[in-house]
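Enquirer: the following block contains a protein sequence and its predicted model.
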Amino acid sequence: MTYCVGMVLERGLVLMSDTRTNSGVDNISTFRKMFHWQVPGERVIAVMCAGNLATTQAVISQLEERTKEPDERDNSLIRGRTMFNVATEIGRLLRSTIEDAQRSNGEAGKGRFTASMILAGQIKGMQPRLFMIYPEGNFIEASWDTPFFQIGETKYGRPIILRGYERDMRFEDAVKLLMVSFDSTIKANLSVGLPLDLLVIGKDEFAPLHQYRVTGDDAFFETISSSWGAALRSALDALPSYSFDSPGGSERDRDVD
């Protein structure tokens, strides 16, 4: 399992992913799940992966190989006219990779090679765009009504983003919000873990504005984690007290009466 989040802001895009991959509690490894490519001054494209590791590595390897070929006509990352074209080609590649793996393994292998991806980036002359690509190769695009996508272990960190997100927030505040989301997910699920990879893409920059890896000894992340826990306890203590004598009210309500 994994956890990846892509977020659209008025200022650009913010991406974060964990690096834990496990096949049981006694077989835990670290693999990068965030990748990006750029053509200076013209485009920047990033991909995050979740699901079967062999499947996602096969897709990323094929994308990497295409960037190294002299004839780049088939390279959607470099030659795609729009982010929609890029999403379409990556979706086709993901679907065909899964289908090839399933054919090689027969009926017993069906369902074992599923994977999904988040695609983010900007091409010159167009707006930054964010897509979620499904195993079937189809995809959806983020909007201001749905300004972020998650893949992997999504349920623990989603409520935090829903409550804290603002489209005009600063990049620094968005990073802080994502760190809280990831901290809560890590606390709740052993299949998500550090290090975390962070990528910030500023609008019309066509290059990463900020890249960072959050490791286990990162002082800022430790402060975020401990401060968030203390803030939750403080908020809980500040809520009205429940009363066994008056379940519909609280001790504070009875004091007022």
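Expert: Looks like it arrived, so ask away.
Enquirer: make it CA atoms for all contacts and neighbour counts henceforth
Expert: Fine.
Enquirer: next, work out how far apart the closest residue to Arg79 other than its chain neighbours and Val59 are.
Expert: Excluding the flanking residues, the one nearest Arg79 by C-alpha to C-alpha, 6 or more residues apart in numbering is Arg73, at 6.5 Å. Distance from Arg73 to Val59, counting by C-alpha to C-alpha, to the nearest Å: 18 Å.
Enquirer: between the two, tell me which one has more neighbours.
Expert: Using other C-alpha atoms under 10 Å, the more surrounded residue of Arg73 and Val59 is Val59, with 21 against 11.
Enquirer: comparison target, given below:
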Amino acid sequence: MTYCVGLKLERGLVMAADTRTNAGFDNVATYKKLHVWEKPGDRVICLMAAGNLAVTQSVVSLLSERLSREENGASKSLFSAETMFQAARLVGQAVRDVRAIDGDALAANSENFSVTFLLGGQIRGEAPRLFQIYSAGNFIEASPDTPFLQIGEHKYGKPILDRVTRSDMRLGQAAKLVLLSFNSTLRSNLSVGMPIDLLLYNTDSFSAHRQTRIEEDNPYFADLSHMWSEKLRDAVAEIPDFEI
């Protein structure tokens, strides 16, 4: 399975995805699920994927192919979209195109066409935006009331995001929160696994240079996990016991 989360903040975006895929208990592999297209000085677009790996890879490949085709005047692409809304529509159309090609074959083999995407980024002329795109190609957008979106195994990492996320958070503070969300998910769900790919995007930077991969032996993540467990134990101990 998968866990991906995106936060849209006043200072920019934080996007993170795990890398585990599995087709049964004895067939576990690592695949990159966070994909970035960058046009320095003009736009940064990040796409994260959950669901059928073959389908998500087809969608990403189709979007990348259309970038090169557009250079020859063949079609519109993520590099020519005038807004992030138009970019989300292009991703949705790519999902529908892949369904038209592979949907019947998947159905004939009793496999679901099940994919979801998180699309975040900024195109010059507008603020950063964040979308969740569904299997039908339709989508929703993050808002000030709901500044984060999740796909995949989101239920374990959602409570801390619900309680703590604020639009005015610093990106480093938000990244810490995202990693705590992943820590809770990793502790409770074996279908989500490290390493974690992480992107911090500063508003109006139009650069994706703040990317990293958090490996299992990452000292910050290890310390964060230990400190979080200790703080939770202390908090529980400090709350008065229930009496009846």
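Expert: Perfect, thanks for sending it. These figures come from a predicted structure and were not determined experimentally.
Enquirer: rewinding a little: make sure the residue nearest to Arg79 of structure 1 is indeed in a strand.
Expert: No: under DSSP: H, G, I helix; E, B strand; the rest coil, Arg73 of structure 1 sits outside any strand and is assigned coil.
Enquirer: right, and it touches Gly80 too?
Expert: No: taking contacts as C-alpha atoms under 8 Å, Arg73 of structure 1 lies outside contact range of Gly80: 9.0 Å.
Enquirer: which helix runs longest in structure 2?
Expert: Longest helix in structure 2 by number of residues (criterion: DSSP state H): helix 84-108.
Enquirer: that one vs structure 1, average offset?
Expert: Following superposition, helix 84-108 of structure 2 is found to deviate from structure 1 by 1.7 Å on average (mean C-alpha distance after the TM-score superposition for structure 1).
Enquirer: can you give me the helices for structure 2?
Expert: 53-71, 84-108, 158-164, 171-188, 219-238.
Enquirer: in TSV: the ones you listed, plus distance to Leu149 of structure 2.
Expert: Listed next are the helices of structure 2 as TSV, based on distance: least, C-alpha to C-alpha, whole Å:
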stretch	distance to Leu149 of structure 2
helix 53-71	18
helix 84-108	15
helix 158-164	9
helix 171-188	11
helix 219-238	22
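Enquirer: and of the ones you listed, who's closest to Tyr3 of structure 2?
Expert: For the helices of structure 2, the distance to Tyr3 of structure 2 is smallest for helix 171-188, at 7.8 Å, taking C-alpha to C-alpha.
Enquirer: was I right about Ser207 of structure 2 contacting Gly41?
Expert: Yes: the criterion here is C-alpha under 8 Å, and Ser207 of structure 2 meets it with Gly41 at 7.1 Å.
Enquirer: quick one, which of these two is more surrounded?
Expert: Each of Ser207 of structure 2 and Gly41 has its neighbours counted (other C-alpha under 10 Å); Ser207 has more, 20 against 12.
Enquirer: check contacts around that one.
Expert: For Ser207 of structure 2, the contact set (C-alpha atoms under 8 Å, 6 or more residues apart in numbering) comprises Glu38, Lys39, Pro40, Gly41, Arg43, Val44, Tyr201.
Enquirer: what does Gln86 of structure 2 give?
Expert: Counted by C-alpha under 8 Å, 6+ apart, Gln86 of structure 2 has zero contacts.
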